[in-house]
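Visitor: Quick one: sequence plus predicted model below, questions after.
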Amino acid sequence: MDKLKAFSDFFGKTFALWAALTALAAYAQPELFQWVKPLIPWLLGIVMFGMGLTLNPSDFKILGRHPKSVLVGVAAQFVIMPLTAFVLAKALGLPPQIAAGVILVGACPGGTASNVMTFLARGNVALSVAVTSVSTLLAPVLTPAVFYLLAHQWLDISAAAMLVSILEIVLLPIVLGVLANTFLHRQTQAAADVLPLVSVLAVALILGGVVAVSKDKIAEAGLLIFGVVVLHNCIGYLLGFFAAKLCGLPYDEQKTLSIEVGMQNSGLAATLALKYFDPVAAVPGAIFSVWHNVSGSLLASYWAAKADRAAAKK
């Protein structure tokens, strides 16, 4: 079992590599991944169920001890990233489907990879988990509402239908995971060892499916979308950090909220875009899924090295 856990952890820590390789393979041989498209909501549901399996009441104790930090993090998540996406879409004159895809990424909650990056960056892991969890639980209402508010000028959007989808593929699996962890804790502890591997496989397949059905559009606009994704992600890190700083939060929480705001549940964005819009709208989410793990790793490594230097001077 220890070898299986080590194998699973290795895949979890090297997710960006496997995601990139899968995306490249799907671009080169899209026919190998066409079968994934109808399974994408189920794959994301598996990832969310895994998230639920890792949650327990102690993860939310920080809400009582430091409610300000969690509130700032959740508010920044649903304000900074959607507005940044909107401004980029307007300023760069993005085509409607791409603009909608970028804004949808911004309107989604934080991604679970942020918890790992926060740990590596010597941030506040409890705060990271709490902000990710709370923003995800609020997503069924806030994601379609924010997305409709900012993107309806480009596309016809059914916020109600999107709410139902998020309830089905995000909230329900998380609730089932929490219940399983509560009432079948011994069994779920064994399953937890392989969660990183399962999550990596599921998200990589989602990326492969999105790239496979969007190859032609990626060939046309891939460089533009990549540039927008990099800007969106990096501005999120920067504004998340300064939002926490302006609110008087300590340095470890500034790092944490920078990562929380910059890293999105882009798998959810890609899934919703495929379901409701043209496949090209899913491309920003797919590219974001790869890129934010690369940039998050680099940022975490910088902060970890900085923390090590500070500790060595003491």
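Guide: Yep, it's here.

Visitor: switch to C-alpha atoms for all contacts and neighbour counts from now on
Guide: Will do.

Visitor: what helix or strand does the closest residue to Val164 other than its chain neighbours sit in?
Guide: Nearest residue to Val164, sequence neighbours excluded (CA to CA, 6 or more residues apart in numbering): Pro140, at 7.4 Å. Pro140 is located in helix 125-151, with elements delineated by DSSP states H and E.

Visitor: mind listing what's buried in that helix?
Guide: Neighbour-count burial for helix 125-151 flags 125-137, 139-148, 150-151 (criterion: 16 or more other CA atoms under 10 Å).

Visitor: Check stretch 227-246 too.
Guide: Going by 16+ other CA under 10 Å, stretch 227-246 has these buried residues: 228-230, 232-245.

Visitor: quick one, what contacts Pro173?
Guide: Pro173 sits next to 45-46, 48-49, 52 when contact means CA atoms under 8 Å, 6 or more residues apart in numbering.

Visitor: And the residue nearest to Ser128 when sequence neighbours are not counted, how far from Ala160?
Guide: Once flanking residues are discounted, Ser128 sits nearest to Asn115: 5.5 Å by CA to CA, 6+ apart. Remark: distance between Asn115 and Ala160 (CA to CA, to the nearest Å) = 30 Å.

Visitor: Mind giving me the packing neighbours of the helix holding Pro140?
Guide: Other helices and strands packing on helix 125-151, by 3 or more CA pairs under 8 Å, 6 or more residues apart in numbering; DSSP states H and E, are helix 61-65, helix 67-91, helix 96-107, helix 113-120, helix 159-166, helix 251-262.

Visitor: Check it against this one:
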Amino acid sequence: MGSALTTIGLPVALGIIMFGLGLSLTPRDFGRVAKAPKAVVIALVCQLLILPFVCFGLVLAFELPPVLAVGMLLLSASPGGTTANLYSHLFRGDVALNISLTALNSVIAVITLPLITNLAIAYFMPGNTSLGLQLAKTVEVFVIVLAPVGLGMLVRRWRTSFADAMDKPVRIASIVILIVVIAGAIVSNKDILLANLGQLALITTLFCLLSLSIGFFVPRLFRVERRQAVASSFEIGIHNATLAIVIAQTVLGSLELSLPAAVYGVLMFFIALAFGFGLRAADRSRADDAPEAVTASA
């Protein structure tokens, strides 16, 4: 990818997306966690513990080259983004829970993302001293992730009407920016991407489907109500691909590390949409069966 896009375009794009997230957040969003602790804890366990192990298993099963394996683990450690909120709204999830989970995940990711990435590098690329998120780079991740979110929250606190007015335009702009960033990553690196597409398309598709499924069915297993499970599903299943691309290319300085996130970022829109329609079809099927059950019992 061109140096200007890598050093300027990608961080600016992510900054706008995270700033937009901050515009929609208030301290109450963090406090709201206390009202649904069960759903939040289960979703965080799925996001922070189960998914990295699932991704690790997929990477081993597919025998990915080390740099792509690390890229997949970097993707798995990336939190959900604003796109998850939109999908949750579309398919009648608990958007308030999405906002709370996104806020929490963005903060926690400052610790877990460098940790998981460094563990992946140590396992798949032992002895590699050119990669890794040491203290200085971890601070850089902190600035990239939290600084624009904090700025957006301050703007909302000081200019609430402006934040409310900008919420929808910034959400739309975030999606457009996400598409442009991923498209730019694909076009600029089409040769290396095409060379690895065969082994990345299937694993990223499976990872997305497993993420969505774990995010929905694990909470339901623990009797979390359906709207919250839908919210959890999209929050866990739709990773912030832009963040993974920015960390890979600007912080770690590796184009190859960003390839799994670039492929995933394209496919996740369609996979999440299909999954959402699948949930909706299941709801309709249950609604159709309910009258029959009542008639039979009568």
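Guide: Done, it's in. Worth saying up front: this structure is predicted, and the values here are computed from it rather than measured.

Visitor: close enough to count as contact, Val146 of structure 1 and Pro82?
Guide: Yes - in terms of CA atoms under 8 Å, Val146 of structure 1 counts as a neighbour of Pro82; the distance is 7.4 Å.

Visitor: Give the intersection of the neighbour lists for the two.
Guide: Joint contacts of Val146 of structure 1 and Pro82 (CA under 8 Å, 6+ apart) are Ala107.

Visitor: Could you check which residue of structure 2 pairs with Gly45 of structure 1?
Guide: Mapped onto structure 2 by TM-score structural alignment, Gly45 of structure 1 lines up with Gly15.

Visitor: whoops, I mixed them up, Gln264 of structure 1
Guide: Under the alignment (TM-score structural alignment), Gln264 of structure 1 pairs with His239 of structure 2.

Visitor: Same question for Lys215 of structure 1.
Guide: Residue pairing (TM-score structural alignment): Lys215 of structure 1 is matched to Lys190 of structure 2.

Visitor: residues near its match, how many?
Guide: Burial of Lys190 of structure 2 is recorded as 15 neighbouring residues (other CA atoms under 10 Å).

Visitor: Kindly name the residues of structure 1 that line up with stretch 204-219 of structure 2.
Guide: Stretch 204-219 of structure 2 maps onto residues 229-244 of structure 1, going by TM-score structural alignment.

Visitor: ok so, going back, of Asn115 and Ala160 of structure 1, which one has the most company?
Guide: Set side by side, Asn115 of structure 1 and Ala160 show more neighbours around Asn115, with 25 against 13, by other CA under 10 Å.

Visitor: Provide a list of residues in contact with the more buried one.
Guide: The contact partners of Asn115 of structure 1, by CA under 8 Å, 6+ apart, come to 125, 128-129, 132, 260.

Visitor: what's the counterpart of it in structure 2?
Guide: Applying TM-score structural alignment, one finds that Asn115 of structure 1 aligns to Asn85 in structure 2.

Visitor: Compute the distance between its match and Lys35 of structure 2, please.
Guide: Remark: distance between Asn85 of structure 2 and Lys35 of structure 2 (CA to CA) = 19 Å.

Visitor: got it, and Phe234 of structure 2?
Guide: From Phe234 of structure 2 over to Lys35 of structure 2 (counting by CA to CA), the distance is 20 Å.

Visitor: what's the distance between the nearest residue to Ser301 of structure 1 once chain neighbours are set aside and His292 of structure 1?
Guide: Counting by CA to CA, 6+ apart, Ser301 of structure 1 lies nearest to Ala121, which is 6.3 Å off, once chain neighbours are set aside. Using CA to CA, we find Ala121 of structure 1 at a distance of 15 Å from His292 of structure 1.

Visitor: Looking at the contacts of Asn115 of structure 1, which one is closest to Asp59 of structure 1?
Guide: Set against Asp59 of structure 1, the nearest of these by CA to CA is Val129 (6.8 Å).

Visitor: pretty sure the closest one contacts Asp59?
Guide: Yes - between Val129 of structure 1 and Asp59 there is a contact under CA under 8 Å: 6.8 Å.

Visitor: still on that earlier bit, report how many residues lie close to the match of Gln264 of structure 1.
Guide: Counted with other CA under 10 Å, residues neighbouring His239 of structure 2 total 27.

Visitor: residues contacting it?
Guide: Listed by CA under 8 Å, 6+ apart, the contact set of His239 of structure 2 reads 75-76, 78-81.

Visitor: same deal with Gly209 of structure 1?
Guide: 26, 33-37, 40.

Visitor: part of a helix, is it?
Guide: Yes - when DSSP: H, G, I helix; E, B strand; the rest coil is applied, Gly209 of structure 1 is found to be in a helix.

Visitor: how near is it to Ala23 of structure 1?
Guide: According to CA to CA, Gly209 of structure 1 and Ala23 of structure 1 sit 9 Å apart.

Visitor: How about Ser266 of structure 1?
Guide: Separation of Ser266 of structure 1 from Ala23 of structure 1 (CA to CA) stands at 14 Å.

Visitor: cool, and Ile174 of structure 1?
Guide: Distance from Ile174 of structure 1 to Ala23 of structure 1, by CA to CA: 27 Å.

Visitor: And Arg186 of structure 1, by the same measure?
Guide: 36 Å.

Visitor: ok, back up a step: more neighbours, Phe234 and Lys35 of structure 2?
Guide: In this view Phe234 of structure 2 and Lys35 are compared by other CA under 10 Å, and Phe234 has more residues nearby, 31 against 10.

Visitor: Could I get the contacting residues of the residue mapped onto Leu101 of structure 2 from structure 1?
Guide: Per TM-score structural alignment, the equivalent position to Leu101 of structure 2 in structure 1 is Val131. Val131 of structure 1 makes contact with 70, 73-74, 110, 260, according to CA under 8 Å, 6+ apart.

Visitor: which two in the residues you listed are spaced the farthest apart?
Guide: The distance between the two most remote of these (CA to CA) is 12.6 Å, for Val70 and Gly110.

Visitor: When these two are compared, which one has more neighbours?
Guide: Taking neighbours as other CA under 10 Å, Val70 of structure 1 and Gly110 compare with Gly110 leading, 31 against 25.
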